[in-house]
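Novice: no sequence on this one, just coordinates:
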């Protein structure tokens, strides 16, 4: 499947990402990595996707004409990936090495002339402290803040948003150039959605159920708003380790009958839920971008979100949603989020306002496609190959 330029014919490429699309914890970064692999394939390259192996997964597979090689777990994958790159170093022309917390430090294992491109979704300094004990978190923070800028200082780096680029400079003291390579989106035909299909009392929350997504703030908002809007209902779409805690919280708050935990939903079900929803709520601590925001917007659904990195890039405040000023105190954030959801629902009660926001959302989402992302990704690699040769 050679692309328009064909300059990647005869090129051997590896995409190194610690999860693939079939992994039980796969999310937006996995989709991005896979689209990068498809971009190389479309240019005529021979592509291997190197990833960890989840329970029940095979060691190897072929999907979309791309070879998948799996092995290792959360930590051992990095060792296996490094050894695999070292063994193939003389035959590798391109390595795509996303920073999923920390990258695989591929420049240490390949030739200097091998093109290495590192996509960065967001800075993980705070997430290390959220998910790991202090000593382990400190190691992760040092690897990201100290080792990563040094190892990749002469390699091509791309960020998915302007917020991520700014965070890299501010928090990692990144000195090299960082280009912007935004995510894409695969939204159905815009005509398959209509403002008249929206339920004014239907909220939706999309994404993995993990602590830093702060879905509990959305549950508290539902409880607070129910007296004024007794028909309010929240659809939670996604799975993850936080699901049990969130289900229990819904029971404790007395809103279990007002919240539906759908778990993982396929594409058809997701779009059916978005077709009916009037408002998407995202309380995440930070994102590299806001993939779920753009998906919601494609269905004409605006988003209430915290004004944090990534989300302030994907939400056009006052046009495709509303941004809530952030604070270190989650109680303050929760109160602000609740009040903004209340105000947004009141505004969207008016059919004219709902139609106007619907159109703004769809127009914004239409600018982000995976085809455009793949075209830009391929161009980045072609530029680096030309420079290396």
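Specialist: Cool, got the structure. Remember, it's a predicted structure, so these values are computed and weren't measured experimentally.
Novice: For the rest of this, base every contact and every neighbour count on C-alpha atoms.
Specialist: OK.
Novice: measure residue 71 to residue 167 for me?
Specialist: Note on residue 71: its distance to residue 167, by C-alpha to C-alpha, to the nearest Å, is 32 Å.
Novice: These two: which has the busier surroundings?
Specialist: Neighbour totals were compared for residue 71 and residue 167, and residue 71 leads with 20 against 17 (other C-alpha atoms under 10 Å).
Novice: right, and that one touches residue 57 too?
Specialist: No - applying C-alpha atoms under 8 Å, one finds residue 71 not in contact with residue 57, separated by 9.6 Å.
Novice: and for those two, which residues touch both?
Specialist: Contact criterion C-alpha atoms under 8 Å, 6 or more residues apart in numbering; no residue bridges residue 71 and residue 57 by contacting each.
Novice: give me every residue that touches residue 250.
Specialist: With contacts taken as C-alpha under 8 Å, 6+ apart, residue 250 has the following neighbours: 219, 256, 259.
Novice: Highest neighbour count among the residues you listed?
Specialist: Using other C-alpha under 10 Å as the contact criterion, the top neighbour count among the contacts of residue 250 goes to residue 219, which has 24 neighbours.
Novice: Which helix or strand contains that one?
Specialist: The secondary structure element spanning residue 219 is helix 215-225 (assigned by DSSP states H and E).
Novice: Which strands or helices does that helix pack on?
Specialist: If contacts are counted by 3 or more C-alpha pairs under 8 Å, 6 or more residues apart in numbering; DSSP states H and E, helix 215-225 sits against helix 243-252, strand 279-282, helix 330-348.
Novice: can you list contacts of that helix?
Specialist: For helix 215-225, the surrounding residues in contact (C-alpha under 8 Å, 6+ apart) are 205, 209, 232-234, 246, 249-250, 253-255, 281-284, 334-335, 337-338, 341-342.
Novice: ok now the helix or strand just after it, how far from the chain's centre?
Specialist: Past helix 215-225, heading to the C-terminal end, the next element that is a helix or strand (DSSP H and E) is strand 233-237. Average the C-alpha atoms of strand 233-237, do the same for its chain, and the two points are 20 Å apart (C-alpha atoms, centre = their mean, to the nearest Å).
Novice: got the angle between strand 233-237 and helix 243-252?
Specialist: 170 degrees (axes from the mean of the first three to the mean of the last three C-alpha atoms, to 10 degrees).
Novice: hold the first one in mind and look at this next one:
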């Protein structure tokens, strides 16, 4: 895609054009927020443009956030920009001297808008892909519709980007499969300082489920595992952290559980409180969804914890580098109990400071800034 810069221009200004951003909660939202702040910390002017019908307006801080009106949000995740959004953004971002556009995940409407805005501004667009496969854990109709979007708008976004970043090796493979395009590995990261602290659980044998309460995330398996261990007479306590459409069903399930007195449903918590519950605990991650690179697993290891997980990207990466991770197939409940029991019986040595430091956003933001600079040149 062609692009240019004004003569003498020596300051970058990157615009993240995304569907979702905090206070919406999720791994993608956390990735964008952390990356935007870290890039800004390096002295690069940073603006976030997002859809948020509940908080329309502009916040001017270290990172400028422009929240646009949009359609009502579907399932807490997907909303659509109103007609004229692209034209409005081109005018605004041109006046602000934007030199790069950043988009995230190929099927979101704002990724398509970001590509169109970048073309109009004649600036490079860096697309970060977070999905490792087609959408799973949905109805056949939704699955068919999502594939149609992937093969049209999703493929267009991948192929039209100046550079594509993939947050895991399996995401790289998917980008090649869907878009026929090479991508650069760009592992997810966290703010490691946030996870150095004391446990808030008040219990040495605490288990944690952390994620959106939606079909496919596996909160049922986490409860079943805690129930089995409780039935064995083990002193465990499960903390369920997150919110979502299945919250009502989860609460009913816990209320009827024989281990209900040893299960706490927290709902949404802020990141500092989450860090306290992760500290020294065992994170149960029974997801069956097409995950990208889940930062929750990095957070658990940084918080001196351990992880039992399905074979998702982050779990396989962490196991390969020697972190405290056990990988179990989701459909083997007895294996989940055995893996968790093993950690409870034997314990584990917390990850080294060097390993934890490799998870930090400071290193990743420098990689991103170098890519922006190379595209300008």
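Specialist: Yes, it's here. Keep in mind that what you see is a predicted model, and the values were worked out from it rather than measured.
Novice: Touching, residue 69 of structure 1 and residue 54? I think so.
Specialist: No - taking contact to mean C-alpha under 8 Å, the distance of 11.9 Å between residue 69 of structure 1 and residue 54 leaves them out of contact.
Novice: middle-most residue in structure 1, spatially?
Specialist: Nearest to the mean C-alpha position of structure 1, by C-alpha atoms, centre = their mean, lies residue 28 at 3.4 Å.
Novice: That residue - nearest residue in space that isn't next to it in sequence?
Specialist: Counting by C-alpha to C-alpha, 6 or more residues apart in numbering, residue 28 of structure 1 lies nearest to residue 291, which is 6.8 Å off, once chain neighbours are set aside.
Novice: Show me what residue 298 of structure 1 lines up with in structure 2.
Specialist: In structure 2, residue 298 of structure 1 lines up with residue 302, judged by TM-score structural alignment.
Novice: Its match is in contact with residue 195, isn't it?
Specialist: Yes - between residue 302 of structure 2 and residue 195 there is a contact under C-alpha under 8 Å: 5.9 Å.
Novice: Which one's more surrounded, these two?
Specialist: Set residue 302 of structure 2 next to residue 195 and count neighbours by other C-alpha under 10 Å: residue 302 wins out with 31 against 26.
Novice: ok, that one - contacts?
Specialist: Each residue near residue 302 of structure 2 by C-alpha under 8 Å, 6+ apart is listed here: 192, 195, 196, 351, 356.
Novice: Please report how far the one in structure 2 that sits across from residue 68 of structure 1 in the alignment lies from residue 113 of structure 2.
Specialist: Residue-level alignment of residue 68 of structure 1 against structure 2, with TM-score structural alignment as criterion, gives residue 66. Going from residue 66 of structure 2 to residue 113 of structure 2 by C-alpha to C-alpha gives 15 Å.
Novice: Between those two, which has more neighbouring residues?
Specialist: For residue 66 of structure 2 and residue 113, the more surrounded residue by other C-alpha under 10 Å is residue 113, and the numbers stand at 21 against 18.
Novice: Spatially, and excluding backbone neighbours, which residue is closest to that one.
Specialist: With C-alpha to C-alpha, 6+ apart as the measure, residue 86 is the residue that lies nearest to residue 113 of structure 2, at 6.0 Å, once sequence neighbours are left out.
Novice: check which helix or strand covers the one you found.
Specialist: Taking DSSP H and E as the criterion, the element that holds residue 86 of structure 2 is helix 85-95.
Novice: Repeat that for residue 168 of structure 1.
Specialist: helix 162-172.
Novice: list the buried ones in that helix?
Specialist: Applying a neighbour-count criterion of 16 or more other C-alpha atoms under 10 Å, the buried positions in helix 162-172 of structure 1 are 162, 163, 164, 165, 166, 167, 168, 172.
Novice: Does anything pack onto that helix? Which helices or strands?
Specialist: Here helix 162-172 of structure 1 is seen to pack against helix 311-314 when contacts are counted using 3+ C-alpha pairs under 8 Å, 6+ apart.
Novice: Quick check: which of the helices and strands packed on helix 215-225 of structure 1 is buried the most?
Specialist: Burial of those is given as mean neighbour count (mean count of other C-alpha atoms under 10 Å); strand 279-282 ranks first at a mean of 26.
Novice: Same question for stretch 230-238 of structure 1: list its buried residues.
Specialist: By neighbour count on 16+ other C-alpha under 10 Å, the buried set for stretch 230-238 of structure 1 is 232, 233, 234, 235, 236, 237, 238.
Novice: Could you dump these into JSON lines with distance to residue 276 of structure 1 added?
Specialist: Below are the buried residues of stretch 230-238 of structure 1 laid out as JSON lines (distance: C-alpha to C-alpha, whole Å):
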{"residue": "232", "distance to residue 276 of structure 1": "13"}
{"residue": "233", "distance to residue 276 of structure 1": "11"}
{"residue": "234", "distance to residue 276 of structure 1": "11"}
{"residue": "235", "distance to residue 276 of structure 1": "10"}
{"residue": "236", "distance to residue 276 of structure 1": "13"}
{"residue": "237", "distance to residue 276 of structure 1": "14"}
{"residue": "238", "distance to residue 276 of structure 1": "17"}
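Novice: and which of the residues you listed is nearest residue 387 of structure 1?
Specialist: When the buried residues of stretch 230-238 of structure 1 are compared for distance to residue 387 of structure 1 (C-alpha to C-alpha), residue 238 wins out at 42.3 Å.
Novice: which position in structure 2 aligns with the closest one?
Specialist: Residue 238 of structure 1 maps onto residue 242 in structure 2, with residues paired by TM-score structural alignment.
Novice: Am I right that that match is in contact with residue 217?
Specialist: No - because the distance of 10.8 Å does not satisfy C-alpha under 8 Å, residue 242 of structure 2 is recorded as not touching residue 217.
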